[in-house]
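Novice: Provide a 3D model corresponding to the input given below.
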Amino acid sequence: MPKRLLLPLLACCILSLQPAVAQPAPQVRHAATARSKAAAAIPVPPPSAYNGHPKLAIILVLDQFRGDYLDRWRADFKAHGFNLFLAHGAYFPDCYYEYANTETAPGHSTIGTGAYSDGHGINSNQWWDLNRSKDHPVTSVEDERYALVGLPQGEKTTPGVSPRNEMASTVGDELRLATQGQSLVYGVSLKDRAAILPAGATANGAFWIDQASGRFITSTFYMQQLPQWVQDFDNGHDIAEAEQAANASGTKNFYHDVGATPAAVSYELSFAKALIESTQLGHHDTTDMLTLSISSTDILGHQVGPDAPEQRAMIDAVDADLDDFFTWLDKNVDGGLGNVWIALTADHGVAPVPAVAAQMGLNAATIDMKKLLAGLNDAVNTKFSPGEKVEYLLPDQSLPYLSLNQPSFERAGINEQEAEQAVEDALPGAFNALVPEEPTAGAAQTKLPPRPALFRSYTREQLAQGQLPPTPFGEILAHSYSPNGGWYVMVTPEAFQMAGTPGSKGTNHYTPYAYDRHVPLAFYGAPFAPATYHGRVQPVDLAATFASLLGINQPSASVGQILTQALKPESEVTYPKPPAVRPHARAERSHKAAGTAAKTGGTQQ
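Specialist: Next up, the predicted model:
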């Protein structure tokens, strides 16, 4: 049983064993009733979300930003970018995801929902769903029922996207429900999944870029056409300026050529400013929310790895841009930055480039996925269809999930358990076939090259039925389960190993190892006591903490803890302005003012 469920269960058991409490005498009950009535007469301030404090809550996600970066390059940071959190916020340097599928889509869903894949259903960036497509894996946000909005004329608008695969509410959804739609919620990123999934199904809008042109677009799930302010932004000078800053003028691949540079960070934050200004976020009677995911750290990070000077320069540039953005917020939100909450985290960490780790002596092999899949297909054919070349595994695959071609097995009369077990049984041999030849005994040797090696594997049925080790690792695996992907086997190579081309300078993330699960977590805002808080926490704690402070329900599948150790006493929480007037209160006040004016024959000034 997950550890987070044990304490509530034990508390219930203990309470059930307590002796019945004797009823107080009648006069005591009457006195208690009188005190209760007196207490009820004292006005209780409404929760923050309802009285407009904070004016704006921001969930800031840095894509592929490992937890050690903030301390590693702390001396680089200037003014109030990252230092807003490090020097003036509540900083948790020991934050780790408690699941094994550390990819972009699951991470953003986890941040928004306060749940893991077994709660929100998103276990990968894409997966095979043969009921929806037989020629390509569907993405985490793909939805053929909707079309894309805002693409340059002539570009294909389908399939569109939506949050249809996210099976849990987000903290933004709960904010919208609690305020009956008065609070506005938006999501922004260069990536569609990073804009959509943390914001949720009730968001007023989500915006991301068309990868070719760099124009911000959306989906008919949210709106039938782009608002005029988005059209004006797309038709303005920002795209050309970003291309020029990235030395990529006229590019046909904005996402790659500009997205991997600091220019894309400035571009994305310029769009966020335009959104805040045009929708008047931070100027309403209830709390508004923005989920903002910075994608450039991931786009570049895959190419160069976490130890490259280019990635350090990118993070320094993000720091400068955040300083500018936070300064702008201070001037453009009612009450300034003191009326804003900001949570900072990341969707996943990242592994060192295998060649770099191998030079340090680690067994950091690169796994040739094409050869691995071919070896598995050959082994399964040998077992079930000797001499044939049936495609038992689907093409276009990536770790950690290997999707099986269910129709091929069913035509051979093989059920899911037999199919998944056959693939799992074939994995050790398929990995061994990837091992490079070693020198013969007695020959002069240097250090042997890294060897691809399998650490663990589990079938979908094992994950679904909880047939997992009763250990912390087993709990991590349980949190990684989702039915998405049909029949599959979850594969974990040894640490520091990943799919790719041998000798590549790039890197990846998708494993249960600490370097992929470690991310920063920090908060800035009136309720948070500035300090560094050591001790394990999880990204799911973000949504739980925000929901508690806003006085709203936690998201539907939330498993996070409220980070009470970082909260000020309520008596010490102050805001620059008094609570805003609720709409019904404003109408009532206007009605009274009109009545008074009529009686006096004048107007109220």
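Novice: Please count neighbours and contacts with C-alpha atoms only from this point.
Specialist: Noted.
Novice: What are the neighbouring residues in contact with the most centrally placed residue in the chain?
Specialist: By C-alpha atoms, centre = their mean, the chain has its centre lying nearest to residue 108, at 1.5 Å. Contact analysis of residue 108 by C-alpha atoms under 8 Å, 6 or more residues apart in numbering lists 193, 194, 197, 198, 347.
Novice: Next, format those as a markdown table and append neighbour count.
Specialist: Output for these, formatted as a markdown table (neighbours: other C-alpha atoms under 10 Å):
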| residue | neighbour count |
| --- | --- |
| 193 | 29 |
| 194 | 30 |
| 197 | 32 |
| 198 | 36 |
| 347 | 30 |
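Novice: Which of those fall within helices?
Specialist: If you go by DSSP state H, the contacts of residue 108 have 193, 194 in helices.
Novice: which residues in the stretch 251-400 of the chain form strands?
Specialist: Taking DSSP state E, counting those that start in this stretch to define them, one finds strands in the stretch 251-400 of the chain at 288-294, 340-346, 366-367.
Novice: out of the ones you listed, deepest packed?
Specialist: strand 288-294 (a mean of 28; mean count of other C-alpha atoms under 10 Å).
Novice: got a list of contacts for that strand?
Specialist: 55-63, 172, 183-190, 194-195, 198-199, 265, 268, 272, 281-282.
Novice: what angle sits between the longest helix along the chain and strand 288-294?
Specialist: In the chain, taking DSSP H as the definition, the longest helix is helix 309-332. Put simply, helix 309-332 runs at 160 degrees to strand 288-294, going by axes from the mean of the first three to the mean of the last three C-alpha atoms, to 10 degrees.
Novice: this one as well, want them side by side:
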Amino acid sequence: MKKVFLSLCFLMLFQQISFSQKAKSNEQPKLVVGIVVDQMRYDYLYRYWEKYGNDGFKKLMNEGFNCKNTSFNYMPTFTAPGHASIYTGATPSIHGIIGNNWYVLKEKRKIYCTDDANVKTVGSHTLAGVMSPANMLTTTITDELKISSNFKSKVIGISLKDRGAILPAGHSADAAYWYDSETGNWISSTHYMAELPAWVKQFNNKKLPSKYLSSPWNTLLPIAQYKESFADDNPFEEAFNGQDKPVFPHNLPEIVKLKGLGLLRETPFGNTFTKDFVMETVINENLGKGENTDFIAVSFSSPDYIGHQFGTHSIEIQDNYLRLDKDIAELIAFLDKQVGKENYLIFLTADHGAAHNPGFLNHNKMPAGIFDSSKPLADLRQLLNEKYGKGDWILSYYNEQFTFNRKLIFEKGIDLYQMQQFAKQYLINYPNISNVYTSQELSTSDFVHKPASLVQAGFHQQRSGDVAIVLEPGWMEFNIKGTTHGTVYNYDTHVPLIWYGWKIKKGETSEPYFITDIAPTLSVILKVSMPNGNTGTPINAVLNPLYKK
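Specialist: Just a heads-up that it's a prediction; the model follows:
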């Protein structure tokens, strides 16, 4: 009897220890999967709701936590600053990624956000891998995770776009992989590795881009069911090279002969190719299987290419999201099996939204238009020549900012701030420009209201220009067809934010949050320091239900 009693005591003690260990192992997720959908408007979640399956976007929303009122808190709303802001918890005024490109005044040249001449391409003979996160001035949540784990956590970034992989993965990532249009391969740079892992080479050898482009792109559903979109043949979309009209089916086997393997980016199959590689990465890198939390940062780039070409109400963009819904469903099912739902955390958001095509708005009697910056630029140059004498006073115009030739201005003894004010007074009266700000104002004032506060949050004193403009709502610098993004307005700033998996409780909130709140929320969940430039605030609506006793 005594032996039986001792055995029962031992069994109860063992079960208690096992439960305690299991509870402790679930204190943080084993794997964080950050998903950024490039150019995803918030309303895409609901516009196509009836056509989505039950296991993709609907699953995330029905079982996860939906922050329904999440916005970007700066301008310009472009891809590079978007990804940087999500992962640093800071705005461009601090992390320094003020655009996809910007003008370097000291060097008098344009720079690309991830350019780095000190590294080399890995996995290709092209220059597509001469990239790194060196231009980003702060740490990311992924960097802080590496530091906290004494660099035992694995961090990997994946995107067709280099900037969509590099900036989220941070400075200390184990790897970042992006797509080389010339070879159709996933590549990297010597910032991360000397050569590609054997499993990546094997994946590249499958030549999946050629397979995906070997058949025409037709609609997933019968085209008559795409009632949420415009007619297939309309004047607001841009046709592929070699096509007379922008209509289905898109003959990819013929178009690829003209555009090369880069065409993959411009189809929904770019998302599927990305998803394929993400799952291969999780398996081969054993992500979510170790003692420390791992992090994979994924960006689906194809929606941006498709949106730019066809616009926000095209059948093409709807078909893209219906197919992406299936890709996300497959990824969730894979993670459930490979890692376990209780062990992984997903957050899904976007790097910016998109505007409606101005021609479409005009057609429906709404104000909008295409802004041609060449005219005010030429006029302003002439006016400066007339007032200050002939000179190369304006060096560049990028991201709706004019950069002056400060060296020449100082040599001539001209008051820089007076010249900025002179330019402002001309530009504020130019048609379809709603606001103008000088660098002096943005550097010395503390704006709290839109649009000034958003312009200021996107302004970096060493990297930004001398005079910034804001266009009227609905106006854009782009082609007549398709669409773009970058403004201070809701159609560009309002994006999805959904949390799913691990211990996330089902729910939603309409309270306002900013995209910069994602990183500090992750910091609380992962019990790591916030990124060193962080200005965001943890989202208590997500966190409070996790820690209620």
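Novice: related to what we said a few turns ago, the strands of the stretch 251-400 of structure 1 into a markdown table, with extra columns for distance to residue 301 of structure 1?
Specialist: As requested, these are arranged in a markdown table below (distance: least, C-alpha to C-alpha, whole Å):
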| stretch | distance to residue 301 of structure 1 |
| --- | --- |
| strand 288-294 | 12 |
| strand 340-346 | 13 |
| strand 366-367 | 17 |
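Novice: between those, which one is nearest to residue 79 of structure 1?
Specialist: Minimum separation from residue 79 of structure 1 across those (C-alpha to C-alpha) falls at strand 340-346, 16.6 Å.
Novice: whereabouts in structure 2 does the closest one align?
Specialist: Mapped onto structure 2 using TM-score structural alignment, strand 340-346 of structure 1 spans residues 344-350.
Novice: aligned partner of residue 456 of structure 2 in structure 1?
Specialist: Residue 456 of structure 2 maps onto residue 478 in structure 1, by TM-score structural alignment.
Novice: Contact partners for that match?
Specialist: Contacts of residue 478 of structure 1 (C-alpha under 8 Å, 6+ apart): 99, 118, 463, 464, 466, 468.
Novice: which part of structure 1 lines up with stretch 50-62 of structure 2?
Specialist: Under TM-score structural alignment, the match for stretch 50-62 of structure 2 is residues 75-87.
Novice: For the matching stretch, give me every contacting residue.
Specialist: So stretch 75-87 of structure 1 is contacted by 70, 91, 316, 318-324, 326, 522-524, 530-532 (C-alpha under 8 Å, 6+ apart).
Novice: one more time with 6 Å, if that's ok
Specialist: 319, 322, 323, 524 (C-alpha atoms under 6 Å, 6 or more residues apart in numbering).
Novice: Endpoint to endpoint, it covers what distance?
Specialist: Start to finish, the residues bounding stretch 75-87 of structure 1 are 12 Å apart (C-alpha to C-alpha, to the nearest Å).
Novice: Next, the buried residues of it.
Specialist: 77, 80, 81, 82, 83, 84, 85, 86 (16 or more other C-alpha atoms under 10 Å).
Novice: now, which of the residues you listed lie within helices?
Specialist: Per DSSP H, those map to helices at 83, 84, 85, 86.
Novice: Redo the residues you listed as JSON lines? Include distance to residue 50 of structure 1.
Specialist: Listed next are those as JSON lines, based on distance: C-alpha to C-alpha, whole Å:
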{"residue": "83", "distance to residue 50 of structure 1": "30"}
{"residue": "84", "distance to residue 50 of structure 1": "26"}
{"residue": "85", "distance to residue 50 of structure 1": "26"}
{"residue": "86", "distance to residue 50 of structure 1": "29"}
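Novice: between those, which is nearest residue 555 of structure 1?
Specialist: Among those, and counting by C-alpha to C-alpha, the member closest to residue 555 of structure 1 is residue 85, at 24.9 Å.
Novice: For the equivalent of residue 381 of structure 1 over in structure 2, which non-adjacent residue is closest in space?
Specialist: Taking TM-score structural alignment, residue 381 of structure 1 has residue 385 as its aligned residue in structure 2. Spatial nearest neighbour of residue 385 of structure 2, excluding adjacent residues (C-alpha to C-alpha, 6 or more residues apart in numbering): residue 391 at 6.3 Å.
Novice: just residue 272 of structure 2 next, same as before
Specialist: Nearest to residue 272 of structure 2 is residue 327, by C-alpha to C-alpha, 6+ apart, at 6.1 Å.
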